[in-house]
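Have a look at this prediction, sequence included:
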Amino acid sequence: MTARVTLVEGDITAQQVDAVVNAASRRMRGGGGVDGAIHAAGGPEVLADCVRRFRDGLATGSAGWTTAGRMSARWVIHVVGPNWTRGERDRGLLTSCYSGALAVADELGARTVAFPLVSAGVYGWPRDDAIRAAVETLRATATDVEEARIVAFGRTAHDEVAAVLAG
């Protein structure tokens, strides 16, 4: 079966889900954007778990998990998206973030998972394609996850995702 793909506008760290997906950097030591927000909301437990589990970081396109610390979610599923602005333009690396996150969610027993638009921010992936990659992959990947929630940051992103979902 596949997950029901839903959409909300808001803060990914405030979602009432089993797991939130973090658009992490390869170093797995926190950063800006979604990564910084998740580390700030989750507190030092998230970073401590990253250091413990990912001593050498995480490869682009890969997924792994940590505690969610102080967030209401139980887990953070970290994915490392490709950095378009640095020449990482293999769409397969982007889609593997979504399918890999679903596979990790299945291993954990998570049934509700909140996703950001991976690589669509500071990593510069063209947003229209980042949205299509997210929706297509979440709709096509076999999983036990019941709800894959795309959390759009801002009204413009929400409306763009909504148009792809409706199409």
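Okay, I see it.

contacts, neighbours, all on C-alpha from now
Will do.

Please report how far the residue lying closest to A103 once chain neighbours are set aside lies from V5.
Nearest residue to A103, sequence neighbours excluded (CA to CA, 6 or more residues apart in numbering): T143, at 7.0 Å. To V5, T143 is 12 Å away according to CA to CA, to the nearest Å.

adding another structure so you can compare the two:
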Amino acid sequence: MTGEHLQVVHGDITRMEVDAIVNAANNGLLGGGGVDGAIHGAGGPAIMNACRAIREAQGGCPTGEAVITTGGLLPAPYVIHAVGPVWKGGSQDEDALLASAYRNSVRLAGEQGLRTLAFPNISTGIYGFPRDRAVDIAIRAVRDALPKAPSLEQVTFVCFDDENYRLYRERLT
């Protein structure tokens, strides 16, 4: 379950009662499949409207970066949209880009003074990032970023599937 301020739960990130959930977003910020589609679906049109405004202002979100919007109808008041890399065999700086997506999410949460944050398993679905590798990167990146976000008291990794849950449990206990 824990490791400093880190914990893992098996469940649905759209139901998490935290200050912000992280969305595994795409560069266009216009929703998609997997967790991205679930968050947009559960959060209602306010999230899409906020994402459209960001697109108009800055043209989307680069891989490894993150932006924050309202949580709309979600229990969480904010959604941090983090863009992870598509796995291309490991030679396209995927590890660094994935770590950057996690670190930038923690940074944004800290800048907002948030206390609780929940992450999905970024890039491990349709983007094909190897799960065991992604878990190690996620935990290390969050731990590295936490000292610069002192308001954060709890970070939860929310695993929808059994394999990711098992991998996080092994590493956090």
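Yes, it's here. Here the structure is a predicted model, which is why all the values come from computation and not from measurement.

And the contacts of stretch 79-95 of the second structure?
With contact meaning CA atoms under 8 Å, 6 or more residues apart in numbering, stretch 79-95 of the second structure is reached by 20-27, 29, 61-71, 97-98, 101-102, 104-105, 108-109, 122-123, 127-130, 134, 137.

so what's the aligned residue in the first structure for L98 of the second structure up against?
Here L98 of the second structure is matched to L94 in the first structure, going by TM-score structural alignment. Contacts for L94 of the first structure (CA under 8 Å, 6+ apart) come out as 61, 81-82, 118-119, 130, 133.

Now render those as JSON lines, adding secondary structure.
Formatted as JSON lines, the contacts of L94 of the first structure follow (DSSP: H, G, I helix; E, B strand; the rest coil):
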{"residue": "G61", "secondary structure": "coil"}
{"residue": "G81", "secondary structure": "coil"}
{"residue": "P82", "secondary structure": "coil"}
{"residue": "V118", "secondary structure": "coil"}
{"residue": "S119", "secondary structure": "coil"}
{"residue": "A130", "secondary structure": "helix"}
{"residue": "A133", "secondary structure": "helix"}
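
Just send those residues back as a markdown table, with neighbour count and distance to H39 of the first structure too.
Listed next are these as a markdown table, based on neighbours: other CA atoms under 10 Å; distance: CA to CA, whole Å:
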| residue | neighbour count | distance to H39 of the first structure |
| --- | --- | --- |
| G61 | 22 | 20 |
| G81 | 30 | 17 |
| P82 | 29 | 20 |
| V118 | 29 | 16 |
| S119 | 23 | 17 |
| A130 | 21 | 23 |
| A133 | 21 | 25 |
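
between those residues, which is closest to G10 of the first structure?
Comparing the contacts of L94 of the first structure against G10 of the first structure with CA to CA places V118 closest, at 15.4 Å.
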